[in-house]
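# coordinates for the following, if possible.
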Amino acid sequence: MGLKESLAKLSMINIKRGEVLFKEGVPSNGAMFFLFEGQLDIYKQIEGKHIKLRSILPGEFFGEMAIINNSPRAASIVVVSETAKLGIINRTTFVQMSQESPEFLFLLLKKVIERLYETDGKIRAIKRQQDEDSIVAKITSASNGSSAENAEGDGSETPPDPFVENETPVGE
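Okay, the predicted model is just below:
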């Protein structure tokens, strides 16, 4: 049996715009999903803010960590289309699909690796931006309060390059 036939046998659920399929950190129910119709967004809490990592589009699997190690959900999933149609893949179905369709495991592994690279890159970019914003805020704050420290007092001194390591960190 091929992948298409296996997917056709899945239990289906329909959910509406704005509904949360699952929340980051909650125990998983041991199920992963296949999106047949609609669009979902993935959110991860980073430093107290929910950041959209990416969208899930029709034809994608997600939630596989629940099958592999029954870990808590790593992110939150929200429906952004009018409705979404999902197939539920529990552990028994997962094992059956793996045995009947070796291409299923290959596609899943390939997608998981792609997502790891993509998500890691996005998280690094978000943290880099936050660090840059913090440095700019410190420089702006230091330059606004330090006009008396300028030798000429005209504020024309160029602030230090935030990407060059200084012997004395800004703000100390």
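
# C-alpha only now, for contacts and for neighbours.
Fine.

# can you give me the strands for the protein?
Under the criterion DSSP state E, the chain contains strands at 11-16, 20-22, 32-37, 40-46, 49-56, 61-62, 76-79, 83-89.

# got CSV for those strands, with distance to Glu100 and mean neighbour count too?
As requested, the strands of the chain are arranged in CSV below (distance: least, C-alpha to C-alpha, whole Å; neighbours: other C-alpha atoms under 10 Å):
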stretch, distance to Glu100, mean neighbour count
strand 11-16, 17, 14
strand 20-22, 28, 15
strand 32-37, 17, 20
strand 40-46, 28, 18
strand 49-56, 25, 15
strand 61-62, 17, 19
strand 76-79, 29, 22
strand 83-89, 14, 21
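
# relative to Thr119, which of those is closest?
strand 49-56 (6.8 Å; C-alpha to C-alpha).

# identify the residues contacting that closest one?
Under the criterion C-alpha atoms under 8 Å, 6 or more residues apart in numbering, residues 35, 39-45, 119, 122 lie in contact with strand 49-56.

# Glu132: which of the strands of the chain is closest?
The nearest among the strands of the chain, by C-alpha to C-alpha, is strand 40-46 at 16.0 Å.

# now show me the structure for the sequence below, then we'll compare the two:
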Amino acid sequence: MTHDNDTLSNSEEETRDFLLSLSLFDSFNVDELSLLAQHMSYIHLQRGEFLFVEGDKGDFLGFVVQGVLEVLKKSATGENVIIARLAKGSSIGEMALIDKSPRSATVVSRQPTTMITLTSKGFDRLTEKSPMTGVKIIQKVARLLSLNMRRTSSKLADLLNVYPV
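Okay, here's the model as predicted:
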């Protein structure tokens, strides 16, 4: 598969090289990663800046290139509780690529942070050019969601002090 012999910009090359460093994309070839990089963009956040707020429209998946994000969820008493910290290589917003539902948590930058993102529109355009690359991305996102759900289930069981019957 080729990507119309397009040459990558410096930014797209940096994006592709970062994607190469993520185990999530270890089964992708260079052409697939180049195509993916062409459909991604950068976001730069200052310390204390929100990536998104719970309830916002979910329309992108992102990967932390550098910096630290905190994922916050409102408790029953209305306080924001930190439920995760995300550093280099972490992903956020996987559900948005699948279901386009409102964001389920708030994400704030705890230090200057750079991310690369794939919007729903970018994913749709990529999939039009290369359906198989789109399928591979969905498979990887499904695995991420499954792993996250297993981790969450284990944490919930620990918190509820569930004992075998």
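
# quick one: which of the strands of the first structure is nearest Thr140 of the first structure?
strand 49-56 (24.0 Å).

# what is the orientation angle of the closest one with strand 40-46?
Orientation check (axes from the mean of the first three to the mean of the last three C-alpha atoms, to 10 degrees): strand 49-56 of the first structure against strand 40-46 gives 150 degrees.

# which one of the strands of the first structure lies closest to Val112 of the first structure?
strand 61-62 (8.7 Å).

# just checking, what packs against that closest one?
strand 32-37 (3 or more C-alpha pairs under 8 Å, 6 or more residues apart in numbering; DSSP states H and E).

# ok, now with 10 Å
In terms of contacts (3 or more C-alpha pairs under 10 Å, 6 or more residues apart in numbering; DSSP states H and E), strand 61-62 of the first structure is packed against strand 32-37, strand 83-89, helix 102-144.

# what's next to that strand, contact-wise?
31-36, 56, 77, 86-89, 107-108, 111-112 (C-alpha atoms under 10 Å, 6 or more residues apart in numbering).

# which of those sit farthest apart?
Ile77 and Leu107 (21.2 Å).

# skip the chain neighbours and tell me the closest residue to whatever residue of the first structure lines up with Lys57 of the second structure.
Aligning on TM-score structural alignment places Lys57 of the second structure opposite Ser28 in the first structure. What sits nearest to Ser28 of the first structure in space, not counting adjacent residues and going by C-alpha to C-alpha, 6 or more residues apart in numbering, is Pro72, at 5.1 Å.

# ok, of the contacts of strand 49-56 of the first structure, which one's closest to Pro102 of the first structure?
Out of those, the member with the shortest distance to Pro102 of the first structure (by C-alpha to C-alpha) is Leu35, at 19.7 Å.

# hmm, Asp41 and the closest one touching each other?
No: between Leu35 of the first structure and Asp41 there is no contact under C-alpha atoms under 10 Å: 11.8 Å.

# need the counterpart of Gly38 of the first structure in the second structure.
With the correspondence set by TM-score structural alignment, Gly38 of the first structure lines up against Gly67 in the second structure.
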